[in-house]
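Visitor: what follows is a protein structure lacking sequence information:
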């Protein structure tokens, strides 16, 4: 393990030098991107891949899929210029890998920008849209404006059951729109079922699947007794695209850097990267921006990271919009189900994801409904899903909307669904459009199980409470087609859901209506002594590995300074001597040892490896600071 890591570190250093040299050329052609699949078979392999994942923004990598245990895959997108470095790291550490997508841009063009054959999907779309007067074009990817126009068309055709709602505005000025579905749509006394998708911009299949659910609730009302009962007795709040800015940006070009954008589009910031190139970064991972153990694990404080958590909880307009409508008088205390759809890897995830072996007290109810939903989903096409917390079957992460909805929103049934494809399929986020309708059908089958559970919960609640007086008649329709939720304060009124370890799980009433009260303290987390000891041991091991790695880097840097950088010296045209390099001026003659740049000390403080990573640049401008003379 130690030997392989040392060689891996040296390979990292030498490769960064090569990348740094190439970055000085401002006229490079458009980058080509490759996806590589690595398969860790030992804990050492897993630790190395996690190190790459935790620092992917520094290594210029994009992890599509992160392995959570041995024998699970890591799908990594890398620029072709950095492919040799990545393969060297994996080869030197004996990690099996293969290239699955040799040209990501070409796959995007083939999958998403070639017209479909006239007969390939029309019959399927017609079949699935039967019964809905507002036609959408299922089986295809559509723009945000098209989706909004379709929801407005539903409202026009079904004014008693559907109403388009706006819950906020994005950084770029787009309204965050969804649709409320329920008989007597202006009633606010019914229990609530929440569904959203598109919180991550590149997950187009999740957006389509949410649209499919909207279509089923409208189209099946007259033919499916469960749908009729649900629409009559519940209010559905459905948001196909919670991240409109990011979604539209991901549709604006075929470059992988655009199509595979993950975050929102909040303000950009520019800074120098490791190779002193100007790098502009922006956006926040909205699913790390909710106030549930925010910023503690599985996220980053670096704005350039794909999992940047934001400046503070609810720093983004999109996450604030979700919070404000969930805590509004119309929804507060009434939401019985919260489903958020993502892609990919075929997982049905329940809270909590911020720490392993940590679940809500009503886990037995959540597991029973979740596993039944997976069974219904699998019965359609045989698609296999895994079930558990995100921390246990994926990796720990905090700040997610699902955990917040359970822990502070008091929602009974909360699930995050990672849709098709599975981990074994290599195309990841660029799902073939021919799989969109099958994905929608099987997901709808699982969602209907959760709908049944919410209706059962409603019946149980009515049976244990006194009959309520009949609701007042609905108010007249507003003058516009949109209802806007507003709040008078940014303070979140929250409740907390007790959480505990899997064993034992303390018993509690099947349902107890929670009163939402302000809470300034973090909800208490009860974990077993075994879990606490394991966490402490993992922390100590991680610190030991980091200390060892830092020592190896210092040793390698000192060794390289003593013997000179062979690769960098071979590229110099001003000296062919095999002895210790002599610092020369621009005319070739010797000069005194001095720094040309006033920023050398600052660069050294920022990164102790800068003299090795960018040796050509630093040899020229920071010879004294780097001790090249």
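Guide: Alright, I've got the coordinates. None of these values were measured; they are calculated from a predicted model.
Visitor: rest of the way, CA atoms for contacts and neighbours
Guide: OK.
Visitor: buried ones in the biggest helix by length in the chain, by neighbour count?
Guide: Assignment by DSSP state H gives helix 529-563 as the longest helix of the chain. Residues 549, 552-553, 556-557 are the ones in helix 529-563 that count as buried (16 or more other Cα atoms under 10 Å).
Visitor: also stretch 272-290?
Guide: Neighbour counts using 16+ other Cα under 10 Å place 274-275, 281-290 of stretch 272-290 among the buried residues.
Visitor: put this beside the first:
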């Protein structure tokens, strides 16, 4: 075995643990100089390393968390492979603890005061989000309808909110949107809530988006994981669902819901290791949360036009396929809609969003929800990766929420307008 192979094996032995104590953990930024180094990053991500963002192309940088136990071998690998890098944070635990304390203060200073909109002053719990959409249904009974569509592994209620213009016309075309697939991506539910607010509480400004379309929204697709990341500093960067799985006597929690769909399931870009952040699950749709999304997609496939799933981070508008570098026959329609969103954001804010198929722009990831939605019959299927913030990218400070969600709505509105124009 080559020296590189030995080091890769040693690094791979450090599996992602069920719980993290991030004290002494470091964040490195890595910049591959050639295709071989890009492939090295991908291999490390499959061997248990938590890449905060994985970018394998030249000129792009990736960030990875390195534990104290991994540090010696990791730095040896960097040296031997002459991989350009920089140390971004030398004690992630201390940073997360400070940010968690700040969020606790924000929660006390900005409680929900009865009925009305949620502010963009802080992030909200799954229960608070559910209470908000319940309130919308009470206040706008002719235009807002709720449905319990399932339960998470830990028995949290999953509700969709259907937003209409109140004309009671049946069988309209559908735009289905979800947020909160990955637990640590808090800005995703925040952005989805802002979209709901625009469509419901600012209906007069957006009535044309609801004339021939109903919007069906699942604000938090992975509530167990989302709630877990709000319990304390050890859990903040958790990514998956919360169903437990055993490996060599160790309990690791959850599957990656965005690798758990039954379309090229567990192929490249997914892991069979229950302790990996990209664990595809023991079988397709092993997670009750992905079963819920699957059932919604099939329920509305005959009139579903656009599926939009909100993630973070990286400023991408991605479309199928994620399991192969080949493009669908209708890729131009997908590209037109995605570019409408990217162009609108660029014009309004100056923020650049890269547009293209998931595999060609970002990386291969089989078993994802956007591929499955397109396969199930939705004409347009797009993953929107929002802007990042904070030291990890997944923790934009509360002061940035309003800026990010407003920017996201500009892109989503433009994409919806393009969909209406085309379909």
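Guide: Nice, thanks for sending it over. Please read all numbers here as calculations on a predicted model, not as lab measurements.
Visitor: superposed, what's their TM-score?
Guide: Overlay of the two chains. TM-score (TM-score structural alignment, normalised by the length of structure 2): 0.91; 416 aligned residues with a Cα RMSD of 2.8 Å.
Visitor: circling back to that earlier point, residue range for the helix or strand following the longest helix of structure 1 in structure 2?
Guide: Going down the chain from helix 529-563 of structure 1, the next helix or strand is helix 566-571, by DSSP states H and E. The counterpart of helix 566-571 of structure 1 in structure 2, using TM-score structural alignment, is absent.
Visitor: what range in structure 2 does the helix or strand following helix 566-571 of structure 1 sit on?
Guide: Using DSSP H and E, the helix or strand that follows helix 566-571 of structure 1 in sequence is helix 600-606. The aligned range for helix 600-606 of structure 1 in structure 2 is empty, by TM-score structural alignment.
Visitor: just checking, what packs against helix 600-606 of structure 1?
Guide: helix 610-613 (3 or more Cα pairs under 8 Å, 6 or more residues apart in numbering; DSSP states H and E).
Visitor: what packs against the helix it packs on?
Guide: Helix 610-613 of structure 1 packs on helix 2-23, helix 600-606, helix 615-621, going by 3+ Cα pairs under 8 Å, 6+ apart.
Visitor: these: which one's closest to residue 244 of structure 1?
Guide: helix 2-23 (33.1 Å; Cα to Cα).
Visitor: tell me the counterpart of residue 28 of structure 2 in structure 1.
Guide: In structure 1, residue 28 of structure 2 lands on residue 36 (TM-score structural alignment).
Visitor: doesn't that match fall inside a helix?
Guide: No: with DSSP: H, G, I helix; E, B strand; the rest coil as the criterion, residue 36 of structure 1 is located in strand rather than a helix.
Visitor: what about the residue nearest in space to the middle of structure 1, which SS state?
Guide: Geometric centre of structure 1, nearest residue: residue 200, 5.6 Å, by Cα atoms, centre = their mean. Put simply, residue 200 of structure 1 is coil when judged by three-state DSSP.
Visitor: and residue 194 of structure 1, by the same measure?
Guide: Put simply, residue 194 of structure 1 is strand when judged by three-state DSSP.
Visitor: residues in contact with the aligned residue in structure 2 for it?
Guide: When structure 2 is aligned by TM-score structural alignment, the residue opposite residue 194 of structure 1 is residue 176. By Cα atoms under 8 Å, 6 or more residues apart in numbering, the contact set of residue 176 of structure 2 is 215-217, 304, 306-308.
Visitor: list just the nearest of those residues to residue 11 of structure 2.
Guide: Using Cα to Cα, those come closest to residue 11 of structure 2 at residue 308, 36.2 Å.
Visitor: check which helix or strand that closest one maps to.
Guide: Per DSSP H and E: strand 304-312 holds residue 308 of structure 2.
Visitor: onto which residues of structure 1 does the next helix or strand after that strand map?
Guide: Note on strand 304-312 of structure 2: by DSSP H and E, the next helix or strand toward the C-terminus is strand 316-319. Aligned by TM-score structural alignment, strand 316-319 of structure 2 falls on residues 347-350 of structure 1.
Visitor: with structure 2 superposed, average distance for the matching stretch?
Guide: Following superposition, stretch 347-350 of structure 1 is found to deviate from structure 2 by 0.6 Å on average (mean Cα distance after the TM-score superposition for structure 1).
Visitor: also stretch 146-156 of structure 1?
Guide: Relative to structure 2, stretch 146-156 of structure 1 is 0.8 Å off (mean Cα distance after the TM-score superposition for structure 1).
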